[in-house]
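Engineer: take this sequence and fold it.
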Amino acid sequence: MKSLRTPKASLAKIEVLACVTAFLLMLLTISGSNRRRRNNRKLRFLLWAAYTLTSYLIVYTLGLMTEASFRNELLPVWATFLMIFFGSSDTYSVHSLEDCERWKNYVWQYALKIAGVSFLFIMSGIALPMISVLTLCLIVPLKVIRRATSLKIASGSGRQLTGKSIADYMQSEHQLSEGDLDPSQMRGYRYVVRKGKTIPMSLKKLKEREAAKQWEAPNYRKPLEITDRVVTIEKVWKCQGWLLRSGGGDKDSKLKDICLSFSLYKLLRLEFSDYSLPKQAHEKAWKLIRYLYAEGNGYERAFRVVELELSFLFDSFYTSYPTIFKPLGWRLKVVELLLLVIGVPVTIGLCFPRYDSNRPQDEVQLATTGGLSIDFLVTVLILLIFAWVELVQCFFMAISDWAKVALLCKYVRTNSWHENRRLEKLIRLICRTQLPKPWERKLQQYSLLESYDYTPPRWLYNRITYLFIDRIRDGQAQSSPAELSAEVKKAVFRSLMSNPEAEALKNGVSSLIRNEVEHELAWACRLDTQTQVIIVWHIATSMLEHRVRISDSNFIVATSLSKYLAYLVTFYPKLLFDQPYDSEYIFNVIVMEARRLLKDCKTIGERINKLNRIHKTTNVTNKVIIQGARLGQQLLDVENEPNFIWKVLAEFWAELMVYVAPSNNAIAHAQHLARGGEFVTHLWALVSHAGIKRENPVE
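Structural biologist: Predicted coordinates for the structure are as follows:
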């Protein structure tokens, strides 16, 4: 134990902790954006642990440095890098939305750390040439400002502040194009893509304007001037440069759609700021969505636009990109890179190891047998990791969708770029660079008849551990996820488009009416809660999946959506409409009913057969699991023709999928963007733009 308290042991501990912190930063940088592309609990836990440990390790290591009873000229260098690491990962600025609200706490933490490091510099009395340390120290405030600004913008008050001008502008935007609206050419769609530096009106200019109009009716909205510097969707489509022409470098409109997604992201962000749009704005957006659908495989294009829109939304909450791509932000990033290019080689050169005989006698160091300083090797390792992280982040930033929007908007504003074919091809190469898929593109699945007997391990999930980890309840066992197929997207979008005037959605009854089976089956849409509706239809679909199995697109649509909505009820009821704890209670009761009624049934076939016998012989009709069996039999009795049965089920589930999409809990959708994304979130974005609400269940 005494050997662990020696100066050399303390120095070794500091070096190990500094290296571990550097590797954790590298992990966050590499895997930070993967959390929105993979719904993987282990990955989320690993990244949460790295994100949380980094902060504590930095504080602890700085404490060891300031309390060290020995001298080492590299302590200030390591301390500086620890300070830089505290705000380095631009792709992982926060782990959860709650972290955004603590932006003041983050700033104060940094201030205290700076005070500790300053104390270390003063008290150490190190004779090391400080030009390298000072150069690196200049990076610290740049990172602090960027990350703190990102947190503030993503916080509740920040969202309201940044959304104010767009919200006020959209209150009258529809009036600018009355009688002259053409979605095919985006004529009349003056949605703002990029505002530029000159748009926000200064207080002085505002006072001058108000003084000149003092006798006019007052306007209390925040002004947003549409000048030549402002890029709108209409301007992007009107651009005559080769790069954005449909017959030139943008034949499939993918480049223009990047700008469209960004402008829609700005409107969707208003959902998180308590701002609302007028009915006319929603009607205008609905015409745009219908146009996207009308073009060939329009549902693919529409979902592509929404995927990218939600990617921007994720970045606005969980990364520093919104701050970096502000006019001043990227300039500060360039300065930061210059300091990196200067600071790293200078630090390595000035800290080059000397042999023990040339070092101060009272300085503690670790050395190999050959005399090469391990302290120096640790410093080089940290420097290389830091340099690698920064360069990788710059590469990601250069090919990010935010950079593409900035380049395309600059291209629209700069006529001279339209005549430079080499520049146009370079921009096209950057904008056409394929990035990893923006989300997992899978439908998580749950089958009640397969999983109701699942019991989680009590040693891990009990009354004590539920304070520390999310509790897994009885019957809560996921099935293997299903790929989000083109058939599912097409069916859901077709159901959405069957609502021509963006009227209130119905919970599946319309599909039953179209198939002329409403008199027999509509009762299953009028249950007390929508949770019960989903589970009843899910049980019926699961039974028919094993009794009337066919190879058909309707079969794929019905079974995939049935298990997906059951998954949402079971795991994430906050994304649906019933009160979440009501849904949890109903689910728990249904699991108990299933365990009692299907006791000793081992296989899915045995369970289905017993359900058929029970619903025919019992007088009890208010149990969900019996109602599901009854509905399954009724589907067979209506017309015992497999193709028709699965057509009814596919259209019902597609309509119900659209019905659950409207939500007042926008924050829940934003939280799930960091968990691999959800299909229902994409539909929520679509219906939010169109202003579509759900109708009360049919009485």
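Engineer: alpha carbons only for contacts and neighbour counts from here, please
Structural biologist: OK.
Engineer: ok, now which ones touch K284?
Structural biologist: H174, A690 (CA atoms under 8 Å, 6 or more residues apart in numbering).
Engineer: so how far is G179 from it?
Structural biologist: As judged by CA to CA, to the nearest Å, K284 and G179 stand 12 Å apart.
Engineer: and for G163?
Structural biologist: Per CA to CA, G163 is found 28 Å from G179.
Engineer: the two - which one has more neighbours?
Structural biologist: G163 (22 against 8; other CA atoms under 10 Å).
Engineer: pull the number of nearby residues for the residue lying closest to the more buried one once chain neighbours are set aside.
Structural biologist: Distances taken as CA to CA, 6 or more residues apart in numbering place L270 nearest to G163, at 6.2 Å, with adjacent residues excluded. Neighbour count for L270, taken as other CA under 10 Å: 19.
Engineer: swap in G370?
Structural biologist: Neighbours of G370 (other CA under 10 Å): 7.
Engineer: please generate a structure for the following sequence too, so the two can be compared:
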Amino acid sequence: MGYDMNDTSAVLRSCPKSIDSYVRNLTSSYADKSNESSVVATSVFMLVLTAVFFNLNLFSRVSNTSAVLNPTARLVLSSALDIFPAVMAYLFSEAKNAGPGGDSSSSSDLPVRARVILTWMLLVELLRKKVAAILVTPGAGPGQGYGAIISHAATVVWLGYLVFYNIKGAGRVAVFGILWLLGAAKFLQRVAFTEIGKRSLAYGKNARLLSSYMAQMLQARGPVSEPDTPWKRLEMCKYVVMGEENLVVMPGPHGYQLDLARVDDDNSRIVTVGKIWEVAADAEQSSGHRRLFQSNPRIRRLCLSYALFKLLRRRFEHLPAMTKEETDDCRDLVFKGLCSIRDSGDDDDNAAALGGGGVALFQVLKDEISFLSEYHHSVHPVVLASPYFFLVNYFLFPTVVCGLCLMTILLCGNGDMAVAFGSIMADNYAMSAGVFTMTRCLWQNFLKTPAAFFSTIDISITYLLFLAFIYEEIWEFLVFVFSKWFMVSLLCTYTAKPRSWGLSKTYSGVLHRISYANRKLSHPSRIACKQLSVLSRLSWLSMALGTASLPKQAKSSMTERFRSAAYGGAPLSNGKDILLLLGRRHQRRHDYSHLSWFCESESVAEVILTWHIATSLLEVAVPLNQKAAGGRTASSSSSSSRPAADSHRTVATRLSRYCAYLVAFHPELLPDDPEGTERVYKDMKKGLKEALHCWDYHLASESARYRKLMDDEFLPDPDCRDVTMNVVKKGAMLGKALVDEAAKEDERSIWKLLDDLWVELILYVAPSSSDEHKKGHEEALLQGGELVTLLWALATHTGIARPPPTETKVVVTRVKEDLEEGSQVAVTRVEEDLEEGLQPSPP
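Structural biologist: Coordinates of the predicted model:
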């Protein structure tokens, strides 16, 4: 290499001799040029792994208190950890055999570099648990059963062998023994979480217990009178939040035998949604209640989310579907109860004007899906959150581990604690010279000698791994304390004994502050939707797409449309019925029934892409906040309708881009077969490329794409109804029609049309009872769930289903001969059964 790796005297002359000796021993492996590549590979591999741990595990979650690790971080870290043991075992063996004299006898201690590699292995083992999810459901997926536990246990045992049979010197054994003990304790802790949770009626077996409870509760309750107020309906709700395991008498042949009388017992620890609402209703009688509930109405809604999450779990655990009695009861609870309440403490001052319950309902749904996501993918033990678990896991367990660490030190010193601590200081370079002294000395000489350079890299890797471990421990504690799970548990403890806890200013104050911090950190009202536009450059990665929040008006519109469908209104459609009924429903002057032809397709994905292209073209043609058409000054009436037009435009464009994103990246969440949806999207891209040509397809701006698609040479005849027309041409043809309509009449009516249509489309694709779609939603939970997952959960709870597809009847097929081109074009006319009083679209 042209230099002496061990020549450090000229540079490290001002450093303590122990540091000079440490650097010499650490870099001695580099002196052997035959071993140089493997030694460099060790540092490079660990530097990359440490950077991934430190960056993705830290900075990707600084502003996110979720217990679910970022999917990108999990993918990268899991892949790195899969190859880590084999690679490090080889490198450790190389470093061990490259000791003084080229060999390491059994009587001598490990070389310094081998000890550094062993330190990395122990620290990575401590960080490994931050990647694997904690599953408390029996029959978990592959890689999460006993095979994974046995593999992890073998790694822990192997590391123990390397520590206690290779490390010599009482001080070194004590330090490495403590690191191994921490790893072994964390492993046993994880095993306890999993096994206790799987066998518990409150966690692993809870879904089956809830199935028995709901069936017996509804049967025992029988018919009930209609509540006087929405609040009273929620007070009567007997959905269990916590404590249902105390109802079990014994397992029976068809579920669990339960003692339902305990539900109404005020002295029992069984907390229902109704009990929480009753305590909230008594807020005026207690200053503690008033402080807790009136300042934050979300806290009682959170308990409803938790109860609904427990009911929805059955759908993912292959248990019987919800009965009609259950869905009817839940439908009334949601639409006649929750959505009809206006809380004075709501954050949204305009909630009443926007339909009131829409904001509250979507907040409940978002929290429910968040519970479901963390239940299946949490890397922290938030699922087991309770005051008792908090004390055991974060106070008792660390105390026991500290006691074992002191015992390890004592054994290494042969019973003499003073000797043990003295040997720790003497046998370890960093402690004998001082950690800060060593760090300062190496960084001062970082670029002055290769020995100092490589030593600094190795020491920095160790520091970063140690800091990542400390950060993870602190972060786990904070995530647990501010988690929704812990808040629900605290509130249920509060509700079980409201009189005693209500007088406790300390308990209610702590609960209030945790609720406040959780709300500020989690942004419960914001529902993010990925945005994809075909008029922009198409992305291959969903993570590269931008996001936009779901507008409040969209929440209100979706709630009202779902309510209508749930109570016998017009069934959900792919948009065609909206166009046919719009004029009569809103008493409009303009008839849009001629546009219903663009919804006549058996493929929902084709309808979505057709209307998405048209909406995008209209968005470019009519810029936001544009004055009246033709440059004329807007009248006072049009000026007053501008905010309404802008709000309709926002809803339409955001839902349009989100639906396009579902077609492109989540075909498994749509009603069509995924392969069929992928084919439609692939054909759309092909048609777009043919229309724009290669250069413009990849690089053209939105305005340039708009001009190409709206060119008269590209657009088909306005009266053409060719069913073989591709999606791009149909979208451009529809876009031209919308632009012309916007130029002729009030722009607001066009955006209101698209607002209603996109709300109808997103609700149409949401309901599903098939296992394939359920699996798609389960996979989407890893990223926190999608908007369509929230709507799917609402449809599942309330029994809203998508109507079966109507059969089309082919009446006549005519073949025209094109004499100029010599080709034949098949034109099919289709007649469909329409609702009574509706006019068919023109041929």
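Engineer: please state their TM-score.
Structural biologist: Here the TM-score for the pair of chains, by TM-score structural alignment, normalised by the length of structure 1, is 0.79; 653 aligned residues with a CA RMSD of 4.5 Å.
Engineer: name the helices or strands packed onto the helix or strand containing F193 of structure 2?
Structural biologist: Per DSSP states H and E: F193 of structure 2 is located in helix 170-199. If you count contacts as 3 or more CA pairs under 8 Å, 6 or more residues apart in numbering; DSSP states H and E, helix 170-199 of structure 2 packs onto helix 112-128, helix 146-166, helix 397-412, helix 417-427.
Engineer: tell me which residues of that helix are tucked away?
Structural biologist: For helix 170-199 of structure 2, the neighbour count (16 or more other CA atoms under 10 Å) marks 170-187, 190-191, 193-194, 197-198 as buried.
Engineer: would you turn the helices and strands packed on helix 170-199 of structure 2 into TSV with distance to A743 of structure 2 and mean neighbour count?
Structural biologist: As requested, these are exported to TSV (distance: least, CA to CA, whole Å; neighbours: other CA atoms under 10 Å):
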stretch	distance to A743 of structure 2	mean neighbour count
helix 112-128	61	22
helix 146-166	64	15
helix 397-412	71	17
helix 417-427	83	17
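Engineer: between these, which one is nearest to G546 of structure 2?
Structural biologist: Counting by CA to CA, G546 of structure 2 lies closest to helix 112-128 out of these; the figure is 31.5 Å.
Engineer: contacts only, for K602 of structure 1.
Structural biologist: Taking CA under 8 Å, 6+ apart as the definition, K602 of structure 1 has no contacts.
Engineer: is it part of a helix or strand, or is it coil?
Structural biologist: What DSSP: H, G, I helix; E, B strand; the rest coil gives for K602 of structure 1 is coil.
Engineer: from T570 of structure 1, how far off is it?
Structural biologist: Distance from K602 of structure 1 to T570 of structure 1, by CA to CA: 22 Å.
Engineer: what ranges does structure 1 have for its strands?
Structural biologist: 192-194, 231-232, 442-445, 479-483 (DSSP state E).
Engineer: quick one: the first one to structure 2 mean distance?
Structural biologist: Taking mean CA distance after the TM-score superposition for structure 1, the mean distance separating strand 192-194 of structure 1 from the aligned residues in structure 2 is 1.4 Å.
Engineer: what comes up buried for stretch 255-269 of structure 1?
Structural biologist: Residues of stretch 255-269 of structure 1 classed as buried by neighbour count (16+ other CA under 10 Å): 255-269.
Engineer: which other residues reach that stretch?
Structural biologist: Here stretch 255-269 of structure 1 makes contact (CA under 8 Å, 6+ apart) with 159, 163, 166-167, 191-193, 233, 236-237, 244, 250, 305-306, 308-310, 312-313, 401, 404-405, 408, 431-432, 685, 688-689.
Engineer: in structure 2, what range does that stretch match?
Structural biologist: Using TM-score structural alignment, the residues of structure 2 aligned to stretch 255-269 of structure 1 are 299-313.
Engineer: just give the nearest non-adjacent residue to the aligned partner of V163 of structure 2 in structure 1, would you?
Structural biologist: Under the alignment (TM-score structural alignment), V163 of structure 2 pairs with F121 of structure 1. Excluding the flanking residues, the one nearest F121 of structure 1 by CA to CA, 6+ apart is P76, at 6.2 Å.
Engineer: ok, the one you found touching S132?
Structural biologist: No: judged on CA atoms under 8 Å, P76 of structure 1 makes no contact with S132 at a distance of 10.3 Å.
Engineer: alignment lookup: V364 of structure 2 to structure 1.
Structural biologist: Here V364 of structure 2 is matched to V305 in structure 1, going by TM-score structural alignment.
Engineer: ok, its match - how many residues close by?
Structural biologist: Neighbour number of V305 of structure 1 under other CA under 10 Å is 23.
Engineer: not counting its neighbours along the chain, what's nearest it?
Structural biologist: S261 (5.3 Å).
Engineer: for G676 of structure 1, see how far away the one you found is.
Structural biologist: 19 Å.
Engineer: please apply the same query to F86 of structure 1.
Structural biologist: Using CA to CA, F86 of structure 1 is found at 25 Å from G676 of structure 1.
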